[in-house]
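S.K.: here is the input, now give the coordinates:
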Amino acid sequence: MGFPGTWMTESKSVVYRVVPKCACSTIGQIMYFSDHGHFYDGDIHDAREGIHKWAQDESQSAIMDAVRSKGTFAFTCVRNPYTRILSSFFDKICGVQRNGQRYRGSLIPQLAQQYGIEVEGDFDQIAMFRRFLLFARDTIRFRKPMDPDIHWSAQAGHVSTFVANGGHYGRIFWTEKFDEGMQDVLNSIHVKVPVDLASIPRFNESEGHGPRRAHPVEDFFDDLAKHLIWEIYKRDFELFRYDFENPGNPMPLGEIDLDEVHRRLAG
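M.R.: Reported below is the predicted structural model:
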């Protein structure tokens, strides 16, 4: 399987396992800047040079060597499952993408209609999100009516491919404590160009794709919605120490135990 979703600086200073909807645009730009002294001109996801990516055939041997030797510091970043699934809904289901089209063309709108998800005009955000949540659960648990999308599939699944294939994380941090976690990573590696996190903009490439959320996070999650969230994101809450009981609390309740993460995700 290799290391899908893995990026590495050209200087091989650091390896990063991308988790969608978890500050990956900002992290990728920081990695790019740390090698080149400037940001990539455009969405870092579109970059085909200046940074190694597993999706690029010519990068795979370099990434494989760095990960397997464990000589390059590796990290990833995670997010509260409640806010992450909401972000996926507003971006990928409600929003128009950079190319002016709906996400994944006509596929998602067609399937969303099977669940009564209508997001045109002044729609009921809470009702439509709960229908989307049922759709997301079906894709993850039953792979119907489509395979799960990377933007709402469980974070533990993304994180686990790196571990299962021989990788080892030196740090996993939370988007909710981004500066603290990213600074720890930078302190653990040697970069070609110093990075001042205080001056780094946040590259939210999905911002503006969809309507703004009109309600507090907790309003979207009634008892049934919480049941569905637990069904599909149980490991995310447990491994990354987020508060399942209170959707309105985005902050983790305790420290991530890296030994437990590697033990539980290695199989």
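
S.K.: all contacts plus neighbour counts: C-alpha atoms, from now on.
M.R.: Fine.

S.K.: list the contacts of residue 256.
M.R.: Neighbouring residues of residue 256 by CA atoms under 8 Å, 6 or more residues apart in numbering: 172-173, 239-241.

S.K.: buried members of those into PyMOL, please.
M.R.: To isolate the buried members of the contacts of residue 256 in PyMOL, using 16 or more other CA atoms under 10 Å:
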select buried, resi 172+173+239+240+241
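
S.K.: got the contacts of residue 256 as a markdown table, with secondary structure and distance to residue 83 columns?
M.R.: Rendered in a markdown table, the data for these read as follows (DSSP: H, G, I helix; E, B strand; the rest coil; distance: CA to CA, whole Å):
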| residue | secondary structure | distance to residue 83 |
| --- | --- | --- |
| 172 | strand | 18 |
| 173 | strand | 16 |
| 239 | helix | 17 |
| 240 | helix | 14 |
| 241 | coil | 14 |
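
S.K.: rebuild the contacts of residue 256 as TSV, extending it with distance to residue 57.
M.R.: Converted to TSV, those look like this (distance: CA to CA, whole Å):
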residue	distance to residue 57
172	26
173	28
239	32
240	32
241	35
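
S.K.: so what's the residue count around the closest residue to residue 59 other than its chain neighbours?
M.R.: Excluding the flanking residues, the one nearest residue 59 by CA to CA, 6 or more residues apart in numbering is residue 52, at 5.2 Å. For residue 52, the neighbour count with other CA atoms under 10 Å is 24.

S.K.: repeat that for the one 5 residues further on.
M.R.: Residue 57 is flanked by 9 other residues according to other CA under 10 Å.

S.K.: again with residue 67
M.R.: Count around residue 67 with other CA under 10 Å applied: 25.

S.K.: run a quick neighbour tally on the nearest residue to residue 249 once chain neighbours are set aside.
M.R.: In space, and not counting its chain neighbours, residue 249 is closest to residue 243: 6.7 Å by CA to CA, 6+ apart. Residues near residue 243, counting by other CA under 10 Å, number 19.

S.K.: doesn't residue 243 belong to a helix?
M.R.: No: in this structure, residue 243 is coil, not part of a helix, as judged by DSSP: H, G, I helix; E, B strand; the rest coil.

S.K.: correct me if wrong: it contacts residue 253.
M.R.: Yes: with contact defined as CA atoms under 8 Å, residue 243 reaches residue 253; the gap is 6.3 Å.

S.K.: returning to that earlier point: let me know the secondary structure of the residue nearest to residue 59.
M.R.: strand.

S.K.: which residues are in contact with it?
M.R.: Neighbour list for residue 52: 7-10, 59-60, 62-63 [criterion: CA under 8 Å, 6+ apart].

S.K.: again with residue 243
M.R.: 237, 249-253.

S.K.: again with residue 252
M.R.: Neighbours of residue 252 in contact, by CA under 8 Å, 6+ apart: 80, 240-243.

S.K.: try 10 Å
M.R.: 79-80, 174, 176-177, 237, 240-244 (CA atoms under 10 Å, 6 or more residues apart in numbering).

S.K.: and if you look at residue 25?
M.R.: 18, 43-45, 202-206.

S.K.: give the buried residues for stretch 127-138.
M.R.: Applying a neighbour-count criterion of 16+ other CA under 10 Å, one finds 128-138 buried in stretch 127-138.

S.K.: this one next, for a side-by-side:
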Amino acid sequence: MGFPGTWMTPSESALYRVVPKCACSTIGQIMYFSDHGTFFDGDIHDASEGLHKWAQEDSQAPITRAVTSRDVYAFTCVRNPYTRVLSSFFDKICGIQRNGKRYRGNLVPLLVQKYGIEVGGPDGKEEFDQVASFRRFLLFVRDTIRWRKPMDPDIHWSATSGHVSTFIANGGRYDRIFWTERFNDGMQSVLDAVDTPHSVDLESMPRFNESESHGPRRAHPVEAYFDDLSMHLMWEIYHRDFRLFRYDFENPANKMPTAEIDLDEVHAKLA
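M.R.: Got it, this is the predicted structure:
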């Protein structure tokens, strides 16, 4: 199976397991800058050189060597399941993607037909009942993850622990897992632990939120989208994420972690 979703700097200063919707664009640009002294001009996911990526065949041997030797600092970044799945809904379901089209072609028409979801019209800018549509989307997410119907789960809303686990199951070990909600502290701890050709000033660099303008703005606070049934579904889908990465399941309004992540526990439970 290898190490899908793994990126590495060409200087082999750091390895990163990408988790969608968890600041991956910003992290990729930081890694790119740390080797080249400049940011990639465009969406870092489109970069075909300047970073080793598992999806590129000629990158697989150096990534495999780095992971198995454990000589390269390995890290990833996680996010509160409540805000992550909301972000997936507004970006991927309601939004128009950077190619000018809907995400995954017929996905949105399928959701409109089978789940009664509204997405704000053809351009995502019309008024619609965000809460009702999101809760229907969450039913769809549960169906894809539990029964793989009407399609396999998508990487943007499948559990963070599932992404994190493939790296561990295939022989990798993380030196650091940090939270999107405390991004600068976590990313700085990674930069402090590695030697890079170019230094990165996190305070002054731009943020690369490639999905920010794709969809409508969230009209309500996070907790407004989650009633008792929605929270039940969230626990069914993301219970490992809440437990392992120390997020508050009982209070959707609290996006911050409640305790430190235990790396030994993460490796033991996701191996």
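
S.K.: before we move on, the earlier item: make a PyMOL selection of the buried ones in the contacts of residue 52 of structure 1.
M.R.: Selecting only the buried entries of these in PyMOL, with 16+ other CA under 10 Å as the criterion:
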select buried, resi 7+8+9+10+59+60+63
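
S.K.: which of the contacts of residue 52 of structure 1 lies closest to residue 107 of structure 1?
M.R.: Comparing the contacts of residue 52 of structure 1 against residue 107 of structure 1 with CA to CA places residue 7 closest, at 28.2 Å.

S.K.: which strand or helix spans the closest one?
M.R.: strand 6-9 (DSSP states H and E).

S.K.: quick check: the next helix or strand after that strand compared with structure 2, mean distance?
M.R.: Tracing the chain C-terminally past strand 6-9 of structure 1 and defining elements by DSSP H and E, one meets strand 14-17 next. For strand 14-17 of structure 1, the mean deviation from structure 2 after alignment is 0.1 Å (mean CA distance after the TM-score superposition for structure 1).

S.K.: contacts for strand 14-17 of structure 1?
M.R.: Contacting residues not belonging to strand 14-17 of structure 1 are listed as 3-9, 24, 27-28, 31, 52-54, 63, 66-67, 71-77, 158-162, 167, 169-172, 185-186, 188-191 [CA under 10 Å, 6+ apart].

S.K.: just the buried subset of the residues you listed, please.
M.R.: Buried among these by 16+ other CA under 10 Å: 3, 5-9, 24, 27-28, 31, 52-54, 63, 66-67, 72-77, 158-162, 167, 169, 171-172, 185-186, 191.

S.K.: apart from its chain neighbours, what residue comes closest to residue 238 of structure 2?
M.R.: Here the nearest residue to residue 238 of structure 2 in space, its sequence neighbours aside, is residue 159; by CA to CA, 6+ apart that works out to 5.9 Å.

S.K.: and what of residue 207 of structure 2?
M.R.: Here the residue nearest residue 207 of structure 2, using CA to CA, 6+ apart, is residue 26, at 5.9 Å.

S.K.: same question, residue 181 of structure 1
M.R.: Using CA to CA, 6+ apart and skipping the chain neighbours, the partner closest in space to residue 181 of structure 1 is residue 173 (5.2 Å).

S.K.: cool, residue 102 of structure 1 as well?
M.R.: Per CA to CA, 6+ apart, closest to residue 102 of structure 1 is residue 96, 5.0 Å.

S.K.: run a quick neighbour tally on the one you found.
M.R.: 19.

S.K.: thinking again about what came up before, pick the one among the contacts of residue 252 of structure 1 closest to residue 228 of structure 1.
M.R.: residue 244 (11.6 Å).

S.K.: which position in structure 2 aligns with the residue nearest to residue 181 of structure 1?
M.R.: In structure 2, the residue paired with residue 173 of structure 1 is residue 178, using TM-score structural alignment.

S.K.: that match reaches residue 244, doesn't it?
M.R.: No: the criterion here is CA atoms under 10 Å, and residue 178 of structure 2 misses it with residue 244 at 11.8 Å.

S.K.: mutual contacts of the two, please.
M.R.: Common contacts of residue 178 of structure 2 and residue 244 (CA under 10 Å, 6+ apart): 260-261.

S.K.: returning to what we had before: ok, which pair from the contacts of residue 243 of structure 1 is furthest apart?
M.R.: Across the contacts of residue 243 of structure 1, the longest distance by CA to CA is 12.4 Å; it joins 237 and 249.

S.K.: what segments of the stretch 151-267 of structure 1 are helices?
M.R.: Using DSSP state H, counting those that start in this stretch, the helices found in the stretch 151-267 of structure 1 span residues 155-164, 178-187, 223-240, 258-265.

S.K.: which part of structure 2 lines up with the third one?
M.R.: Just to be clear, that refers to helix 223-240 of structure 1. The aligned range for helix 223-240 of structure 1 is 228-245, by TM-score structural alignment.

S.K.: from residue 175 of structure 1, how far out is residue 215 of structure 1?
M.R.: Residue 215 of structure 1 is 21 Å from residue 175 of structure 1, where distance means CA to CA, to the nearest Å.

S.K.: what helix or strand is the aligned residue in structure 1 for residue 143 of structure 2 on?
M.R.: In structure 1, residue 143 of structure 2 lines up with residue 138, judged by TM-score structural alignment. Element membership for residue 138 of structure 1, per DSSP H and E: helix 125-141.

S.K.: need the counterpart of residue 263 of structure 1 in structure 2.
M.R.: Mapped onto structure 2 by TM-score structural alignment, residue 263 of structure 1 lines up with residue 268.

S.K.: what is the neighbour count of its match?
M.R.: Residue 268 of structure 2, neighbours per other CA under 10 Å, totals 9.

S.K.: quick one: it from residue 130 of structure 2, how far?
M.R.: On the measure of CA to CA, residue 268 of structure 2 and residue 130 of structure 2 end up 39 Å apart.

S.K.: residue 103 of structure 2 against residue 95, yeah?
M.R.: Yes: under the criterion of CA under 10 Å, residue 103 of structure 2 makes contact with residue 95 at 7.8 Å.

S.K.: the more surrounded of these two?
M.R.: residue 95 (27 against 17).

S.K.: the closest residue to the more buried one other than its chain neighbours - how many residues pack around it?
M.R.: Leaving aside its sequence neighbours, residue 95 of structure 2 sits nearest to residue 215 (CA to CA, 6+ apart; 3.5 Å). Neighbours of residue 215 of structure 2 under the rule other CA under 10 Å: 23.

S.K.: trace residue 215 of structure 2 over to structure 1, please.
M.R.: By TM-score structural alignment, residue 215 of structure 2 lines up with residue 210.

S.K.: return the residues in contact with that match.
M.R.: Shown in contact with residue 210 of structure 1 (CA under 10 Å, 6+ apart): 87-97, 119.
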